[in-house]
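**Q** below: sequence and its predicted model.
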Amino acid sequence: MKAMVCTQYGSPDVLMLKEVDAPVPKENEVLVKIYASTVTAGDIRVRTFNSPLLLWLPMRIVLGLRKPRKPVLGVELAGEIMTVGPKVTRFKKGDQIFALTGMNFGGHAEYTCLPEGALMAIKPSNVSYEEAASVLFGATTALYFLRKGHIQKGQKVLIYGASGAVGTYAVQLAKYFGTEVTGVCSTANLEMVKSLGADKVIDYMEEDFTNRGDYYDIIFDAVGKISKSSCKKALTPNGSYVTVDGQGIAKVRVEDLDYLGELMEKREIRSVIDRFYLLKELAEAHRYVEKGHKKGNVVIKITS
């Protein structure tokens, strides 16, 4: 099978399309033919080995000393189950699924094996593989941190970084939960964020939201670029500040994927896809994501 292999740490040029052996599922695994994946910030961090100095050695031990131990990156995927192991009962051959692989990666290949208990769920029939693949990381992260902030109907919620992979879902989920949503983004993305349901939008390039005299029950920094201290004067007395930077990694359950699948099926949330690339164009996709200006998600079409 074809796979894009990260041959060492470095620039996008280290990504090479290779012919590798197709995986064989164990008795508790399923073999998935991958139709779509994405490029996330996590893929960029691993490929570049972007690690603080104090964590350099521990991270190298975890990820691989000279090159990634899991050389096929890609943490989100959607595809079709081709084979099931004899002990698998949750899925069957022909099921269309979407899955979040986390540190096991593997999305940038034509096939992968996943254990039955993986973060994997049935893809809604009215949602494309590309849409399903791009909902996983962003929406589960948004859901986790909004819940961490104890989101409730009637609150006022501000999403900082509302046009990114996490922010686009945070806007939609916050609106679905019945809150008044303010999205903060750049000039170019104001209309797109409005189209996702934001009641108000603020251009961070023109205005500091903390100086408007408005107060929020939740401020969610979806890009990790503002501090709690800078937000204090815009929070209500019992308001919550949550951020993707420094408050841990989102804890995701299979139930969360089922829940998001239902919302996608009902069109309560939708994927925002900036660009599509073919598997052989993965290095180019990395270069684009690395610039930090993508709107929503960048999707990799694995199998047409």
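**A** Looks like it came in fine. Residues are numbered from 1 along each chain as shown.

**Q** CA only for contacts and neighbour counts going forward, please
**A** Fine.

**Q** which parts of this protein are strands?
**A** Remark: strands assigned in the chain by DSSP state E are 2-6, 15-19, 29-38, 76-84, 96-100, 111-115, 119-122, 156-160, 180-185, 200-203, 216-221, 235-243, 273-278, 297-301.

**Q** Arg287: how many residues sit nearby?
**A** 14 (other Cα atoms under 10 Å).

**Q** that one and Ser271, how far apart?
**A** 21 Å (Cα to Cα, to the nearest Å).

**Q** okay, pairing it with this:
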Amino acid sequence: MKAATTRGFGPRARLMIKDVNKPKIGADDVLVEVHASSVNPKDWKLNYNISSLVPKVGSLSNFHIIGDDLAGVIVERGSNVSNFKVGDKVYGMDMRLRTAACGEYACIATKRIAHMPKNISFNEAAAVPLAALTALQAFQMGPVSDGSKVLVIGASGGVGTFAIQIAKAMGAEVTGVCSGKNIELVTSLGADKVIDYTQGDFKAENNNFDLVFDATAYESLTTCASLMAEDGLFVTTSGHGKALFNAYRPHLFMGSKSARPVWVESYTSDLEILTDFIESGAVTPVIDSVHQLANIEDAYTRNKTGRSRGKVVIQIV
């Protein structure tokens, strides 16, 4: 089968399409004919770099296949699988270390997938798992319900576009932060208010948000404390640097304000929540651009700019 992998070793490694062996499945897995995947910052910040440092030999050969998100059709199932059948359309991901989704076929455990929403395409479904699960699991940490006040920083990006819609679906009053050119998009997604970060330092203003969700991974509890209610929660997508440090250090001068990083996982139950949101019309994937597998380098380049509006999708079939 054809798959995207790395060529070369270390800093000079590049993406390429090559023929590799079709993956073998275990008793609790399914083999998916992948129709689409999508690009997340994790792909080029972590997966690509690790892949380029590991020798491409023997059993490690499929380790180098890129991609987390997948949407496709089951073509084979393991002996223990009863909740999915051959021919089912599914979507999901596996974060250990990646799904190896940017290939014509991928092996994935059934606890990491769900049946695809009936009202969206494979390209749209592939845009959902990592980004939408990140937003959903961030809001499951905090007081997001009817009347909650939520701020989403990075509201026009891959995670942010889902975050606006999911918070609204959960009943929150939502404010999005983005550049002026994306205000119309973020408003169309349901944001009650939109802040243009190019027009001043919004973090210096006093506010009372119950939850501040930083989808950019640039901010911290310290920089956003004035925006938060006295018992507010700051949630970041960052797993490193100052944001992570501020999530765990004693908040001696922050009162009862707190911070937590979101470590996204793929579970069928959470994917099914997203399916309900999508099928009800409460959440719609926003796609920035679609790239063929042969042009995966262009997809990565677009995502690296940090300027994509929604998700960058890779079409496999």
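**A** Noted; the coordinates are in hand. Keep in mind that what you see is a predicted model, and the values were worked out from it rather than measured.

**Q** what's the TM-score once they're superposed?
**A** The TM-score (TM-score structural alignment, normalised by the length of structure 1) is 0.89; 290 aligned residues with a Cα RMSD of 2.0 Å.

**Q** let me have the strands of structure 1 in CSV, extended by mean neighbour count and distance to Glu255 of structure 1.
**A** Shown next, in CSV, are these (neighbours: other Cα atoms under 10 Å; distance: least, Cα to Cα, whole Å):
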stretch, mean neighbour count, distance to Glu255 of structure 1
strand 2-6, 23, 30
strand 15-19, 17, 34
strand 29-38, 27, 19
strand 76-84, 25, 17
strand 96-100, 26, 12
strand 111-115, 22, 16
strand 119-122, 21, 9
strand 156-160, 27, 24
strand 180-185, 25, 25
strand 200-203, 18, 31
strand 216-221, 25, 23
strand 235-243, 18, 22
strand 273-278, 16, 24
strand 297-301, 26, 23
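
**Q** would you check the span in structure 2 matched by stretch 190-197 of structure 1?
**A** Aligned using TM-score structural alignment, stretch 190-197 of structure 1 spans residues 183-190 in structure 2.

**Q** and the matching stretch, what's buried?
**A** By neighbour count on 16 or more other Cα atoms under 10 Å, the buried set for stretch 183-190 of structure 2 is 183, 185-187, 189-190.

**Q** closest one of these to Val75 of structure 2?
**A** The nearest member of these to Val75 of structure 2, counting by Cα to Cα, is Leu189 at 35.4 Å.

**Q** got the contact list for the closest residue in space to the closest one that isn't next to it in sequence?
**A** Among residues not flanking Leu189 of structure 2 along the chain, Gln165 sits closest, at 6.0 Å (Cα to Cα, 6 or more residues apart in numbering). The neighbourhood of Gln165 of structure 2, defined by Cα atoms under 8 Å, 6 or more residues apart in numbering, consists of 189-191, 282-284.

**Q** and Ala133 of structure 1, what pairs with it in structure 2?
**A** In structure 2, Ala133 of structure 1 lines up with Ala126, judged by TM-score structural alignment.

**Q** correct me if wrong: its match contacts Ser37.
**A** Yes. With contact defined as Cα atoms under 8 Å, Ala126 of structure 2 reaches Ser37; the gap is 4.9 Å.

**Q** tell me, what's touching the two both at once?
**A** 69-71, 313.

**Q** distance to Lys45 of structure 2 added to the residues you listed, as TSV?
**A** Shown next, in TSV, are the shared contacts of Ala126 and Ser37 of structure 2 (distance: Cα to Cα, whole Å):
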residue	distance to Lys45 of structure 2
Asp69	16
Leu70	19
Ala71	22
Val313	17
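
**Q** closest to Ala135 of structure 2 out of those residues?
**A** Using Cα to Cα, the shared contacts of Ala126 and Ser37 of structure 2 come closest to Ala135 of structure 2 at Asp69, 15.0 Å.

**Q** what lines up with Asp256 of structure 1 in structure 2?
**A** By TM-score structural alignment, Asp256 of structure 1 lines up with Asp270 in structure 2.

**Q** how much space is there between that match and Ala114 of structure 2?
**A** For Asp270 of structure 2, the distance to Ala114 of structure 2 - Cα to Cα - is 9 Å.

**Q** measure the residue nearest in space to the middle of structure 1 to Leu235 of structure 1 for me?
**A** When Cα atoms, centre = their mean is applied to structure 1, the residue found nearest the centroid is Phe137 (2.4 Å). To Leu235 of structure 1, Phe137 of structure 1 is 27 Å away according to Cα to Cα.

**Q** can you give me the helices for structure 2?
**A** 41-42, 48-53, 122-126, 129-140, 158-169, 183-188, 221-224, 241-248, 268-280, 296-304 (DSSP state H).

**Q** tell me which of these approaches Gly200 of structure 2 most closely.
**A** Nearest to Gly200 of structure 2 among those is helix 221-224 (14.4 Å), distances taken as Cα to Cα.

**Q** contacts for the closest one next, please.
**A** By Cα under 8 Å, 6+ apart, helix 221-224 of structure 2 touches 203-204, 212, 234, 243, 246-247, 258-259.

**Q** one more pass at 10 Å, please.
**A** Here helix 221-224 of structure 2 makes contact (Cα atoms under 10 Å, 6 or more residues apart in numbering) with 202-207, 212, 214, 227-228, 232-236, 242-247, 251, 253-254, 257-260.

**Q** could you pick out the buried ones from these?
**A** Listed as buried from these are 202-203, 212, 214, 227-228, 232-236, 243-247, 257-260; burial here means 16+ other Cα under 10 Å.

**Q** if we can go back for a sec, which one of the buried residues of stretch 183-190 of structure 2 is nearest Asp88 of structure 2?
**A** Once Cα to Cα is applied, the member of these that ends up nearest Asp88 of structure 2 is Leu189, at 29.7 Å.

**Q** so the closest one sits against Thr175, correct?
**A** No. Between Leu189 of structure 2 and Thr175 there is no contact under Cα atoms under 10 Å: 11.1 Å.

**Q** what is in contact with these two at once?
**A** The overlap between the contact sets of Leu189 of structure 2 and Thr175 (Cα under 10 Å, 6+ apart) consists of 155, 164, 168.

**Q** quick one: those residues as CSV, columns for distance to Trp44 of structure 2 and neighbour count too.
**A** Converted to CSV, those look like this (distance: Cα to Cα, whole Å; neighbours: other Cα atoms under 10 Å):
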residue, distance to Trp44 of structure 2, neighbour count
Ala155, 21, 34
Ile164, 25, 31
Lys168, 30, 25
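
**Q** and of these, the nearest to Val75 of structure 2?
**A** Using Cα to Cα, the shared contacts of Leu189 and Thr175 of structure 2 come closest to Val75 of structure 2 at Ile164, 35.0 Å.

**Q** which residue in structure 1 aligns with that closest one?
**A** Here Ile164 of structure 2 is matched to Val171 in structure 1, going by TM-score structural alignment.

**Q** again with Met116 of structure 2
**A** Counting by TM-score structural alignment, the partner of Met116 of structure 2 is Lys123.
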